[in-house]
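Trainee: have a look at this prediction, sequence included:
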Amino acid sequence: MARRAEAVVMHPAVGPRHRRYAIVTAVTVAVAVVAAIVGVTTGSFQASLGDVASALTGNADGRTSVVVMGLRVPRVVAALSIGAALGLAGAVFQTLARNPLASPDIVGFTAGSATGALVGLIVIAPAASPAAGAWIGGLLTVVVVMLVARSVGVSRERTILAGIALSTLLAAVNDYLLTRAPVEIARNADQWLHGSLAATSMDDVALLLGALGILSVVLALVHRDFRALELGDDTARSLGVRTGRVRLLLVVVAALLTGTATAVSGPIGFIALAAPQLARRTLGTSGIPLFGSALTGAVVLVIADVVAQRALAPLQIPVGLLTGVVGGAYLFWIVARTRR
């Protein structure tokens, strides 16, 4: 009887929370669909939904097929995938650090991925894909940040400060690499460093979807341990979680997500920083939701990319510049409302 009474008492609290989660998720998905349709159909070449359907089925004329399937669809899908990857990476970092500022772009992993990609493009193989270099650079940055933080006594604040310091150093390294590169390569790399989806191809989309799918499965497999870590290391250990191994695995997964996104688009700020917090506030969850963070990141980036393309048309703004401006305002807002 006591258990039944407890269930009756808790049911009213659970119901509204689930309804809010479902409603917000449905609205977010609808916004993503609308933004994707705008991104595919509008621009200097107007395409109707019928034209898009014909291009998707291979029945469109040559020009429509090239514009829709060769340019716009890969760009929209890449924006959704990169936003989801960065949202997931930010959710992992912020949960492990229990700090809303712990995101890949703040603690240096985005800069490390960019450095690895630039080394690959400029020094090793200019014609090769930057993906491998971005992954290696991101993982090496993880190792360096952890070693520096451990050497001065591990704490969340010191880990973040070590990442910020390393990010500043790597930004200088990136600038130096650009000065040593041939003019054409430097020009392309400089545009890439601003965060751009203009040159996205179907091969990039395949890389993004493959990496995002595999790494999402890994996160799903350790989801229970991930949630246990939110309660603290001592509580997680009492529940049988091997905290050291799980933390290392989660950091590696987040670094690979960041490296994959950076390899395709270059470093894009703000998404990994803000998406987890926006998802937590809109969905009303106690912790940072993984799926909600991925969905929010996807929506924010696809909207930002559409605005970057259309705001000053025919001139296109690199989406990384736009998200950087918004991210700076977001940081000011956090500082203004946080006393400590």
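Mentor: That came in fine, so what should we check first?

Trainee: for the rest of this, base every contact and every neighbour count on C-alpha atoms.
Mentor: Fine.

Trainee: let me see the ranges of the helices in the stretch 151-300 of the chain.
Mentor: Shown for the stretch 151-300 of the chain, the helices assigned by DSSP state H, counting those that start in this stretch span residues 156-180, 183-193, 202-221, 223-229, 233-238, 243-265, 271-283, 290-310.

Trainee: can I get those helices in TSV including mean neighbour count and distance to Arg19?
Mentor: Formatted as TSV, those follow (neighbours: other Cα atoms under 10 Å; distance: least, Cα to Cα, whole Å):
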stretch	mean neighbour count	distance to Arg19
helix 156-180	18	34
helix 183-193	16	41
helix 202-221	16	23
helix 223-229	18	22
helix 233-238	14	29
helix 243-265	23	30
helix 271-283	24	10
helix 290-310	25	14
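
Trainee: with respect to Ala84, which of these lies nearest?
Mentor: helix 290-310 (3.9 Å; Cα to Cα).

Trainee: elements contacting the closest one?
Mentor: helix 2-41, helix 73-97, helix 271-283, helix 319-337 (3 or more Cα pairs under 8 Å, 6 or more residues apart in numbering; DSSP states H and E).

Trainee: okay, one more to line up with it:
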Amino acid sequence: MSAALRLTAVLLWLAAACLLRLMLGDPLLLAGDIILGLTGDAPGVRFILVESRLPAVAVGVLAGAALGASGTLFQTLLRNPLAAPDVVGVSYGASAAAVVGMSVFALQGPALSAVAVLGGLASALLVMWVARGGTTQFVLVGIAVAAALQAVVNFLLTRSDARTAQDLLHWLVGSLASASWERAGVLALCLLGLAPAAALVIRPLSSLELGEDAAASLGTRVGTARVAVVLVAVALSAVAIAVTGPLAFVAFLSGPIARLLLPGRRALGLTLAAAAAVGAALTVTADLTPLPAGVITGLLGAPFLLWMLTRKDSSL
């Protein structure tokens, strides 16, 4: 099967998942009901779609795409399929900052997104500083930082009242249940700003894939390029986490699946776009069940991680 057909299959998967997300729920809607609702001929159905299901689809697509692109940037930079935001501590940095913002300062909306980005950035910079450029060290230090940040989150949960702790736990699992047009709009604006930045780092990142010495010989400023890629990847994951919570393994799964769909050496921009589409499809698909989306993505990601660890060409 050609790469074009495989990408088309991913887009069809995404479209089918979005349609099913609009149909499933209480009440169950048929495709004809959705058409009538969107055209205004069924006001009750239109209310259900516009106020509940369409915002969930929009947030799922945007957050999943951001996480998929973020994970692929990290994996490409570190040349390690295990180096996703979930694994190297960035997700927990954003989560810990968001939990502090919600539980201590009652932040919401753009302010919460900004705090999550700062938390993810701070954890990434800490990992980079301690690892000092080593790929294996980056992953191992990230795991250690993630464990420490998880302890911070657990401490805050024990100090919160029952209602706040319940809300925080629900958010930490990762869910699209609180999706709204306001949150979708904030996420869309953030991604509109980050998309050009991601496009700008593709070229230097492509040269870094060849190795730091080769990249330097091609005129790439290695240190500057690495920092720029990390900043963009952290921002992409953090803005998504601020809206949906940490959806486990979406960033980790998207890149390897995209590369399986596009075997051989492909343009990094194409791989990044494919990973974003896979991330969006995974997130919307995970939201089709009554369980929180983060539970489903975790169930999918855990065996995939074990499989990756048993492969000869995986590295740590």
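Mentor: Okay, I see it. Here the structure is a predicted model, which is why all the values come from computation and not from measurement.

Trainee: on that earlier part again, CSV please, covering the helices of the stretch 151-300 of structure 1 and showing distance to Val8 of structure 1.
Mentor: Putting those into CSV (distance: least, Cα to Cα, whole Å) gives the following:
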stretch, distance to Val8 of structure 1
helix 156-180, 40
helix 183-193, 55
helix 202-221, 31
helix 223-229, 26
helix 233-238, 28
helix 243-265, 35
helix 271-283, 23
helix 290-310, 28
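
Trainee: out of these, flag the one nearest Ser129 of structure 1.
Mentor: helix 243-265 (8.0 Å).

Trainee: in structure 2, what range does the closest one match?
Mentor: The counterpart of helix 243-265 of structure 1 in structure 2, using TM-score structural alignment, spans residues 222-244.

Trainee: the matching stretch vs structure 1, average offset?
Mentor: Here the mean offset of stretch 222-244 of structure 2 against structure 1 after fitting is 0.8 Å, by mean Cα distance after the TM-score superposition for structure 1.

Trainee: could you do stretch 14-22 of structure 2 as well?
Mentor: Mean for stretch 14-22 of structure 2 is 0.6 Å (mean Cα distance after the TM-score superposition for structure 1).

Trainee: ok so, going back, do you know which of the helices of the stretch 151-300 of structure 1 lies nearest Thr95 of structure 1?
Mentor: Thr95 of structure 1 lies closest to helix 223-229 among the helices of the stretch 151-300 of structure 1, at 8.1 Å (Cα to Cα).

Trainee: what are the contacting residues of that closest one?
Mentor: Leu96, Thr235, Ala236, Leu239, Val241, Thr243, Val246 (Cα atoms under 8 Å, 6 or more residues apart in numbering).

Trainee: what range does that helix cover in structure 2?
Mentor: Residue span in structure 2 matched to helix 223-229 of structure 1, by TM-score structural alignment: 202-208.

Trainee: which residue, other than its chain neighbours, is closest to Ala131 of structure 1?
Mentor: Ala263 (4.7 Å; Cα to Cα, 6 or more residues apart in numbering).

Trainee: who are the contact partners of the one you found?
Mentor: Here Ala263 of structure 1 is in contact with Ser113, Ala114, Ala117, Ser129, Pro130, Ala131, Gly133, Ala134, Trp135 (Cα under 8 Å, 6+ apart).

Trainee: what about the fourth one, distance to Ala85 of structure 1?
Mentor: So the one you mean is Ser129 of structure 1. Distance of Ser129 of structure 1 to Ala85 of structure 1, given as Cα to Cα, to the nearest Å: 19 Å.

Trainee: of these two, give the one with the bigger neighbour count.
Mentor: Ala85 (33 against 15; other Cα atoms under 10 Å).

Trainee: map that one onto structure 2.
Mentor: By TM-score structural alignment, Ala85 of structure 1 lines up with Ala66.

Trainee: hang on, that match packs against Ser237?
Mentor: Yes: shown here, Ala66 of structure 2 and Ser237 form a contact pair, counting by Cα atoms under 8 Å, at 6.1 Å.

Trainee: OK, contacts around the most centrally placed residue in structure 2?
Mentor: Residue closest to the mean C-alpha point of structure 2, counted by Cα atoms, centre = their mean, is Leu67 at 1.8 Å. Going by Cα under 8 Å, 6+ apart, Leu67 of structure 2 touches Leu236, Ser237, Ala240, Val250, Ala251, Ala276, Gly279.

Trainee: what about 10 Å?
Mentor: 73, 84-86, 91, 233-241, 246-255, 275-276, 278-280, 283 (Cα atoms under 10 Å, 6 or more residues apart in numbering).

Trainee: how far does stretch 90-104 of structure 1 sit from its chain's centre?
Mentor: 12 Å (Cα atoms, centre = their mean, to the nearest Å).

Trainee: buried set for it?
Mentor: 90-98, 100-104 (16 or more other Cα atoms under 10 Å).

Trainee: what's the closest of those to Val68 of structure 1?
Mentor: Gly90 (31.2 Å).
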